[in-house]
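A.B. asks: Could you look at this predicted model? Sequence included:
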Amino acid sequence: MGLFDITKPDILKMRQKQDVKGLVKALRYKKDWKVRWEAMEALVHIGNPATAALIEALQQKNRNVREKAAEALGRIGNPIALPALIKALKDKYPSVREKAATALGNIKHQMVVEPLIAALKDASPQVREAAAVSLGKVKDRRAVMPLIELLKEPQKSIRERAAEALGELGDPRATKALIASLKDDGRSVRANAALALGKIGSAEAVEALVEALKDPDEKVRWNATWALENIKKMQGR
């Protein structure tokens, strides 16, 4: 155990001096999660000058360091970090893979699409969910069919994110699958499916959305109402 592990790091001082090396080291401070969080925030504040050190931090043995490094890189948004973040999708810890998947969606580059599609089959539900959200942000139509498959996931939260992402992509190929999701057991899945259908704007969804106006959940009914109005606008009626 080194002196740094005993003495609480002075994050404010390191931030003022832009001590990137010291802040990265502070990411592994075990005694106080707040110190680790403040160190990450300081690195994000420093921005691009911290990118190289954070990329290097993705190789450190400490899981907390890798998690915070991935999150910080995503928030900084420098595309130079993409290869390292894509590699982090293979990290042995699901929490690191989840942070990497989220970071890739924040950077929004076409080279992240295939790795994120592969991450939809990750063993961790949290990683699959993060990958779905990120694919919705990137808005590349290569993700449409894999996200449609994700609507069959046993875990409700993943189906929610898949429906949401398909709405962001706005591809009519998802219409039939989203219509089926209006009958999902999860009310939030149904609500997201209704919203997504409204964003896609296909007249094919009108009948199912009219039926969804009778849904027992208020949010589903509200989203179905909005969707019908938006489809009407998109169809030029």
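C.D. replies: Nice, I can see it. The structure displayed is predicted, hence computed values, not measured ones.

A.B. asks: drop to CA atoms for contacts and neighbour counts, all remaining ones
C.D. replies: OK.

A.B. asks: count of neighbours near Lys34?
C.D. replies: By other Cα atoms under 10 Å, 12 other residues sit near Lys34.

A.B. asks: From Glu41, how far off is it?
C.D. replies: 10 Å (Cα to Cα, to the nearest Å).

A.B. asks: Then Val210?
C.D. replies: 47 Å.

A.B. asks: Please point out which parts of stretch 103-112 sit buried.
C.D. replies: For stretch 103-112, the neighbour count (16 or more other Cα atoms under 10 Å) marks 103-108, 112 as buried.

A.B. asks: And Asp171, how close does it get to Ala205?
C.D. replies: Going from Asp171 to Ala205 by Cα to Cα gives 13 Å.

A.B. asks: If you could redo that for Ser95, that was the one I meant.
C.D. replies: Distance, Ser95 to Ala205, by Cα to Cα: 37 Å.

A.B. asks: Check which helices and strands the host helix or strand of Glu71 sits against.
C.D. replies: Assigned by DSSP states H and E, Glu71 belongs to helix 63-76. In this structure, helix 63-76 packs against helix 33-46, helix 51-57, helix 94-107, with contacts taken as 3 or more Cα pairs under 8 Å, 6 or more residues apart in numbering; DSSP states H and E.

A.B. asks: what helices or strands is the second one leaning on?
C.D. replies: Secondary structure elements in contact with helix 51-57, counted by 3+ Cα pairs under 8 Å, 6+ apart, are helix 20-26, helix 63-76.

A.B. asks: And that helix, how far out from the chain middle?
C.D. replies: Relative to its chain's centre, helix 51-57 lies at 21 Å (Cα atoms, centre = their mean, to the nearest Å).

A.B. asks: what does the first one give?
C.D. replies: Distance, stretch centre to chain centre, for helix 33-46: 20 Å (Cα atoms, centre = their mean).

A.B. asks: Just the residues contacting that helix, thanks.
C.D. replies: Residues outside helix 33-46 that contact it (Cα atoms under 8 Å, 6 or more residues apart in numbering) are 9, 11, 15, 18, 20, 23-24, 26-29, 50, 68-69, 72-73, 75-76.

A.B. asks: next up, a second structure to put side by side with the first:
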Amino acid sequence: MPLIVASLLTFAAAPAALAASAGAQEPPLLRGAYRGPYDEVLEEQALAREGVLLDGWERWEFWYEHERSGLTAGPVEEEPEALLPNGRYAVHPDALRRSEVIEAATPLLLRALRSPLPELREAAALALGRTGVAAATDALVEAVSDPVPQVRQAALLGLGLAGTPEGLVVLGDRFSDPALAVGDRCFAALGLGLSRRPEARSFLLAALESNLNLDRLAGDEERLLQATVWAAGLHGAHDFIPLLTARIEELERTAAIASRRVRTIALWALGSIHDPAATAFLVRRLGHQDLAIQRAAAQALGRLGDPGALGALAQRLRQGGDLQTRIFCLLAVGRIGGTEAGRVLAAQREAARLDRHLFAAWGLACGFARASQQLEEVRSELMAPPHVGDWQGEAVLDPRRDEERLRGALALGLAFSGDPGLLEDLGALLRRKGIDPDFAGYLCEAAGWIGGEDAFGLLAGVAGSGPSQFETLRGLAIGFAFLGTPEGAARSLDLLLDPDSPPEVRLAAAHAQRHGRFSSSLQRILGALAEDLDDPVLARRNAHLLLAVGHLADPWRGDRLQSALEGWNYRQEFRLQRCLASY
């Protein structure tokens, strides 16, 4: 009860007190996050002829890079526990043991949390949180007072991920203290959501009950409110649904423009709670006059996964209109899956043919839904000769490259459908001269997802073919890890351990260590860190290694922190979202 009382007294404090708080969320020190081809799209727009409107923001890669964790490691809501009753993380002979995490990894992570290098302290805080070792709580509590804001932010997230009662008290106090920087308070809110504990549910419900209203839609108060709504979605308690739906409707009537961002976050939260009780509410917003609300509703329905929404999604697709909304509707249909989803996708075949971005989304959706009647066409299109210029309204600087990127979506869709015959086609594509490095990278991911000895041989051949650009190396780091074999894990880890690997490659390899959970991988990482932990020249590489320890040792199957971005409309960018995307 004291936590709830504190929330009511301080979040609703006088605006002057909140205005006095300094410091918004700071971009993490970690480097290497890749959430889509932002640089390419901006360059294309800058070089485009006057009057030519490019549609690069509809590229499928943006969606996939935000969703990969849930698509491959599994949603955090399903089979959350990775640990088996025998204390191992997997069933293979080289499976990581929980005792190794406690006895070998935790002492090194605690040492890194005391490092003079802030990059290491930041990474160690996140890793300790993911491991969930209760003995690290005191160190994380101390780290929330670190002089570097990025370390404080990571420590607050770490306390939430660890979810200990002592950590919750600290998170509640930080969230409720109006004298603290608003950035710290926002991350304390997210920590409460990540904990998923009943005490945090009561705390967040009380805060939203008091503050999700018109009076909080400005300045620091709004930023804190956004984080609190986001935390409700991360927590996932069903109790949030009636409160969120009622307050969204009220804000639509009284402050439609001012509340737009808060409402889009609230729609994301409703989808993240995975309760069909929110379906009808979200369906009604598929036809909203505000495109941001339409898009958020379509994304939320895909994340929620209720087959009862398929009829409404099909109707919205038939209506045409906003391209981004239709893309999200197609992907939502695919994510929901089932026989009815296959029929909806079949009905959209001709419409999808009119736009390359729609077709990319359609191909991915057919793969997710395992729509067998459509998959043969997807495969045929993947291998067909280029037909540059055939897409309606095509306006890109390099049409051939753009088509290759589109076909990356088709390759992944087929891989997610589980088609083992795909490997031969992937090999033929990878042997083509001069293919786009983005395309090659996604082909490597597709091969890794199919798995098997032939897939390893294919990936090894790409790796041994000479120097590659970071996009291809990144696909190799992920594809090797997808194999789930000791040989694949070792090759992915080679790219992580190499100080000369681009940061995008190392970070991808660090995240990918969730696949397989090998004891030998942990031992190699700990050995490298024990030797070079305090070397400032290797600080960025070592930060990625520390993150990898957290991913290896996380007792949850899915990545709770990455789930903060799943189902999020990447075009709705703001400071807190950019911070989370960097992890």
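C.D. replies: Now that the structure is in, tell me what you want to look at. No experiment lies behind these values; they were computed from the predicted model shown.

A.B. asks: ok so, going back, okay if I get the helices and strands packed on helix 63-76 of the first structure as TSV plus distance to Ala165 of the first structure?
C.D. replies: Formatted as TSV, these follow (distance: least, Cα to Cα, whole Å):
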stretch	distance to Ala165 of the first structure
helix 33-46	27
helix 51-57	28
helix 94-107	12
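
A.B. asks: who wins for proximity to Trp226 of the first structure among those?
C.D. replies: helix 94-107 (27.1 Å; Cα to Cα).

A.B. asks: so after that closest one, what's the next helix or strand?
C.D. replies: Proceeding N to C from helix 94-107 of the first structure, the next assigned helix or strand is helix 113-119, under DSSP H and E.

A.B. asks: just to revisit the earlier point, ok and the helix holding Glu71 of the first structure relative to helix 33-46, angle-wise?
C.D. replies: With axes from the mean of the first three to the mean of the last three Cα atoms, to 10 degrees applied, the angle from helix 63-76 of the first structure to helix 33-46 works out at 30 degrees.

A.B. asks: what residue of the first structure takes the place of Leu382 of the second structure?
C.D. replies: Leu382 of the second structure maps onto nothing in the first structure when the alignment is built from TM-score structural alignment.

A.B. asks: Now Leu382 of the second structure. Nearest residue, chain neighbours left out?
C.D. replies: Setting aside the residues directly before and after it, Leu382 of the second structure is nearest to Arg407 in space (Cα to Cα, 6 or more residues apart in numbering), at 5.6 Å.

A.B. asks: Check for me that that neighbour belongs to a helix.
C.D. replies: Yes: the assignment for Arg407 of the second structure by DSSP: H, G, I helix; E, B strand; the rest coil puts it in a helix.

A.B. asks: since we're on it, how many residues are nearby?
C.D. replies: 25.

A.B. asks: Assess the claim that Leu304 of the second structure and His274 are in contact.
C.D. replies: Yes: shown here, Leu304 of the second structure and His274 form a contact pair, counting by Cα atoms under 8 Å, at 4.4 Å.

A.B. asks: neighbour count winner among the two?
C.D. replies: More neighbours surround Leu304 than the other of Leu304 of the second structure and His274, with 26 against 22 (other Cα under 10 Å).

A.B. asks: hmm, back to that, how about the helices and strands packed on helix 51-57 of the first structure in TSV, adding mean neighbour count and distance to Leu178 of the first structure?
C.D. replies: Shown next, in TSV, are these (neighbours: other Cα atoms under 10 Å; distance: least, Cα to Cα, whole Å):
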stretch	mean neighbour count	distance to Leu178 of the first structure
helix 20-26	20	44
helix 63-76	25	30
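
A.B. asks: mind giving me TSV with these and columns for distance to Leu228 of the first structure?
C.D. replies: Output for these, formatted as TSV (distance: least, Cα to Cα, whole Å):
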stretch	distance to Leu228 of the first structure
helix 20-26	50
helix 63-76	36
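
A.B. asks: And the ones you listed: which comes nearest Arg187 of the first structure?
C.D. replies: Evaluated with Cα to Cα, these place helix 63-76 nearest to Arg187 of the first structure, the distance being 30.5 Å.

A.B. asks: Whatever helix or strand comes next after the closest one aligns to what range in the second structure?
C.D. replies: Downstream of helix 63-76 of the first structure, the first helix or strand assigned by DSSP H and E is helix 82-88. Alignment of helix 82-88 of the first structure against the second structure: residues 201-207, by TM-score structural alignment.

A.B. asks: Check the mean deviation of the matching stretch from the first structure.
C.D. replies: For stretch 201-207 of the second structure, the mean distance to aligned residues of the first structure following superposition is 1.9 Å (mean Cα distance after the TM-score superposition for the first structure).

A.B. asks: coming back round to it: surely the residue nearest to Leu382 of the second structure meets Ala360?
C.D. replies: Yes: contact criterion Cα under 8 Å: Arg407 of the second structure and Ala360 qualify, at 7.2 Å.

A.B. asks: Run through the residues that contact Gly427 of the second structure.
C.D. replies: Each residue near Gly427 of the second structure by Cα under 8 Å, 6+ apart is listed here: Leu458.

A.B. asks: equivalent range in the first structure for the helix or strand encompassing it?
C.D. replies: Assigned by DSSP H and E, Gly427 of the second structure falls within helix 422-430. Per TM-score structural alignment, helix 422-430 of the second structure has no counterpart in the first structure.

A.B. asks: in that helix, what's buried?
C.D. replies: So helix 422-430 of the second structure, judged by 16+ other Cα under 10 Å, has buried residues 422-423, 426-427, 429-430.
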